[in-house]
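Enquirer: Structure for the following, please:
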Amino acid sequence: MTPQEAADQTEIDPTVPPSGTGCAECLDTGGWWVHLRRCAACGHVGCCDTSPAQHATAHFQATGHPIIRSFEPGEGWYFDYRTSRMSNGPELAPPACHPESQPVPGPEGNVPTDWQAHLN
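Expert: Here you go, the predicted structure:
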């Protein structure tokens, strides 16, 4: 483990469950996302930077929580906003991803038919 990875471990709380199965803000406002990211400190689930609203990055900017983990099935990578580097990390409290039955992009019913024209 590198010194940076060791420092990152103090900003990861593996006991905190995710805030839900989708982007908290998109679900509140009727928005939609491409992929989901989970804050490793508090469990907030937000949408990725390809998504129109980029709520995961907005969460980092608002809270200072720098480490996220993919919330996609089959992905376990971490990302540090401060360094723009990916890394590995500990297992987090379940669930590790959104339900596999949930469509990508999602949520079902909110994604416009021309969704690809709205990507960042």
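
Enquirer: CA atoms for contacts and neighbours, from now on please.
Expert: Noted.

Enquirer: Spatially central residue in this structure, please.
Expert: In the chain, the centroid-proximal residue (C-alpha atoms, centre = their mean) is residue 37; its distance is 0.8 Å.

Enquirer: and for comparison, fold this next one:
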Amino acid sequence: MTTCGHLDQVRDVAPDSTAGCSDCLAIGSRWVHLRMCLSCGHVACCDSSPNRHATAHSTGTSHPVIRSMEPGEDWRWCYVDRTVV
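Expert: Sure, this is the predicted structure:
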């Protein structure tokens, strides 16, 4: 079982958007599911979405941990360790 060594980067943050994927909204695109960065609160779309903004955000900022923004879901994912945390 893989463990995550990045939980120290998780912050108590508020989402930067409640309307949807911040990046998709800016370019007029669509998304499938939403994720929130737990380092800065950036809301972005999942890898099933056309633009994969959550992964792009993590890669561009080195923010490792996201959580699902979908109703009824409470999981978190670490991009670096590639595991649910």
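
Enquirer: Give me the TM-score for this pair.
Expert: TM-score for the superposed chains, counting by TM-score structural alignment, normalised by the length of the second structure: 0.91, backed by 82 aligned residues with a C-alpha RMSD of 1.0 Å.

Enquirer: What segments of the second structure are strands?
Expert: For the second structure, the strands defined by DSSP state E occupy 34-37, 43-45, 65-68, 76-78, 83-84.

Enquirer: If you count residues, where's the longest helix of the second structure?
Expert: What stands out as the longest helix in the second structure, according to DSSP state H, is helix 53-61.

Enquirer: Where in the first structure does that one fall?
Expert: Aligned using TM-score structural alignment, helix 53-61 of the second structure spans residues 55-63 in the first structure.

Enquirer: who's in contact with the residue nearest to the centre of the first structure?
Expert: Residues counted as contacts of residue 37 of the first structure (C-alpha atoms under 8 Å, 6 or more residues apart in numbering) are 45-48, 56, 68-72.

Enquirer: between those residues, which has the most around it?
Expert: Highest neighbour count within these: residue 46, with 32 neighbours (other C-alpha atoms under 10 Å).

Enquirer: Nearest residue to the residue mapped onto that one from the second structure in space, please, no chain neighbours.
Expert: Aligning on TM-score structural alignment places residue 46 of the first structure opposite residue 44 in the second structure. Distances taken as C-alpha to C-alpha, 6 or more residues apart in numbering put residue 21 closest to residue 44 of the second structure, at 4.3 Å, once the chain neighbours are dropped.

Enquirer: unless I'm mixing things up, residue 76 of the first structure is touching residue 69, no?
Expert: Yes. Residue 76 of the first structure lies in contact with residue 69 (C-alpha atoms under 8 Å); the separation is 6.6 Å.

Enquirer: thinking again about what came up before, give the aligned equivalent of the residue nearest to residue 44 of the second structure in the first structure.
Expert: So residue 21 of the second structure corresponds to residue 23, using TM-score structural alignment.

Enquirer: re earlier: could you tell me which residues within the match of helix 53-61 of the second structure count as buried?
Expert: For stretch 55-63 of the first structure, burial by neighbour count (16 or more other C-alpha atoms under 10 Å) applies to 55-57, 59-60.
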